[in-house]
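Asks: My questions concern the predicted model and sequence given below.
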Amino acid sequence: MNFQRGRSREEPEINLIPMIDILLVILIFMMVTTTYANFSGLQINLPQAGGDTPSAKVNKQINVSVDATENYAIDEKPALYSGVESLAAELHRAAGEDKEPVIVINADAKATHQSVVNIMEAARLAGYSSITFKTEKRSK
């Protein structure tokens, strides 16, 4: 006997709510347990200090000074700054015949970062790659 003659049979359906809950729990578990590597945008090789003796050949040093008001001096002679190119020409004149002098930057503690970058750019334009900075020892 068929007692359900007028009733239509319901189609079975899959309930998605428990499946979504399980997927969210798995996602949270993966986020918590995954270690994230910090990739630095800069590749920095830290310098090493040692007590090596300097080589017998010492290149000429050109002292470039800049004060807090962006006044430049090359080997204690005032240099008029009208652009990086003019500063590069002054460095070239100060180097004379030396092909690879050491540029020593003496920057005031209150000098702008841009003024130091200007000196470095002028040295690059002049073709000099040896640049160093002069500092004072901190008093205790």
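Replies: Cool, got the structure.
Asks: alpha carbons only for contacts and neighbour counts from here, please
Replies: Fine.
Asks: Determine the set of other helices and strands touching the longest helix along the chain.
Replies: When the chain is scanned for its longest helix (criterion: DSSP state H), the result is helix 17-33. Of the remaining helices and strands, none touches helix 17-33 by 3 or more CA pairs under 8 Å, 6 or more residues apart in numbering; DSSP states H and E.
Asks: helix or strand right after that helix?
Replies: strand 61-66 (DSSP states H and E).
Asks: picking that back up, any idea how far the longest helix of the chain is from the chain center?
Replies: Centroid separation between helix 17-33 and its chain, computed with CA atoms, centre = their mean, to the nearest Å, is 39 Å.
Asks: Equivalent analysis for stretch 106-124, please.
Replies: 16 Å.
Asks: repeat for stretch 94-110
Replies: Centroid separation between stretch 94-110 and its chain, computed with CA atoms, centre = their mean, is 23 Å.
Asks: dropping in the other structure now:
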Amino acid sequence: MRDHAQTEEDAEINMTPMLDIVFIMLIFFIVTATFIKEAGVEINKPPAVTAEKKDRASILIAITETDEIWINRKQVDLKSLRTNIEKLHAENPQGTVVVQADARSKAGLMIAVTEAVNDSGVPSVAVSTKEK
């Protein structure tokens, strides 16, 4: 009877290797995760027939239906837009700028935003639309 009780005490499961594996898997998923950038507001994009998919969009600029400009979940005005774009473009020079204009926003504001992007030295600007 005494031998049986002692073997049960010796039969504990060692959790250290399993914790090591879980920790390594956690590090792997954190390192390989991709992060989606968002402008910070919900935009009703206009439809387009000739839409093309663009990769490496590093700066997203959103124009709401009330003509507000948003970058990285922060509202900015048109005067400080060029400075913000230059700072973000310096962090990722290979990325492009994508303008997400609401279907009910003013076209003149979208043109002004596009000109601010061009003045900041970014070589490529795209306008985001939804598929028709």
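Replies: On my side now, so go ahead. Note that this is a predicted model, so its numbers are computed, not measured.
Asks: The longest helix of structure 1 maps to which residues in structure 2?
Replies: Mapped onto structure 2 using TM-score structural alignment, helix 17-33 of structure 1 covers no residues at all.
Asks: do stretch 107-125 of structure 1 as well
Replies: Counting by TM-score structural alignment, stretch 107-125 of structure 1 falls onto residues 101-119 of structure 2.
Asks: Enumerate the positions of that stretch that are buried.
Replies: Applying a neighbour-count criterion of 16 or more other CA atoms under 10 Å, one finds 101-103, 105, 109-110, 113-114, 116-118 buried in stretch 101-119 of structure 2.
Asks: These: which two are farthest apart?
Replies: Greatest spatial distance among the buried residues of stretch 101-119 of structure 2 (CA to CA): A103 and N118, at 22.0 Å.
Asks: Helices along structure 2, start to end?
Replies: Using DSSP H, helices in structure 2 cover 2-10, 16-32, 78-91, 107-119.
Asks: Reformat the ones you listed as CSV; add distance to D55 of structure 2.
Replies: Below are these laid out as CSV (distance: least, CA to CA, whole Å):
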stretch, distance to D55 of structure 2
helix 2-10, 57
helix 16-32, 18
helix 78-91, 15
helix 107-119, 18
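Asks: Could you point out which of those sits nearest I69 of structure 2?
Replies: Of the helices of structure 2, nearest to I69 of structure 2 by CA to CA is helix 78-91, at 7.4 Å.
Asks: quick one: contacts of that closest one?
Replies: For helix 78-91 of structure 2, contacts defined as CA atoms under 8 Å, 6 or more residues apart in numbering pick out 58-59, 69, 95, 112-113, 116-117, 119-122.
Asks: relative to helix 107-119, how tilted is it?
Replies: Counting by axes from the mean of the first three to the mean of the last three CA atoms, to 10 degrees, helix 78-91 of structure 2 lies at 40 degrees to helix 107-119.
Asks: buried sites along helix 78-91 of structure 2?
Replies: Quick answer for helix 78-91 of structure 2 (16+ other CA under 10 Å): 81-82, 85-86, 88-89.
Asks: excluding its backbone neighbours, what's nearest T135 of structure 1?
Replies: With sequence-adjacent residues excluded and distances taken as CA to CA, 6 or more residues apart in numbering, T135 of structure 1 is closest to N106, at 7.4 Å.
Asks: what's the burial count for that neighbour?
Replies: 20 (other CA atoms under 10 Å).
Asks: picking up where we left off before, for the buried residues of helix 78-91 of structure 2, give me JSON lines that also has distance to K132 of structure 2.
Replies: Below are the buried residues of helix 78-91 of structure 2 laid out as JSON lines (distance: CA to CA, whole Å):
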{"residue": "L81", "distance to K132 of structure 2": "30"}
{"residue": "R82", "distance to K132 of structure 2": "32"}
{"residue": "I85", "distance to K132 of structure 2": "30"}
{"residue": "E86", "distance to K132 of structure 2": "33"}
{"residue": "L88", "distance to K132 of structure 2": "31"}
{"residue": "H89", "distance to K132 of structure 2": "31"}
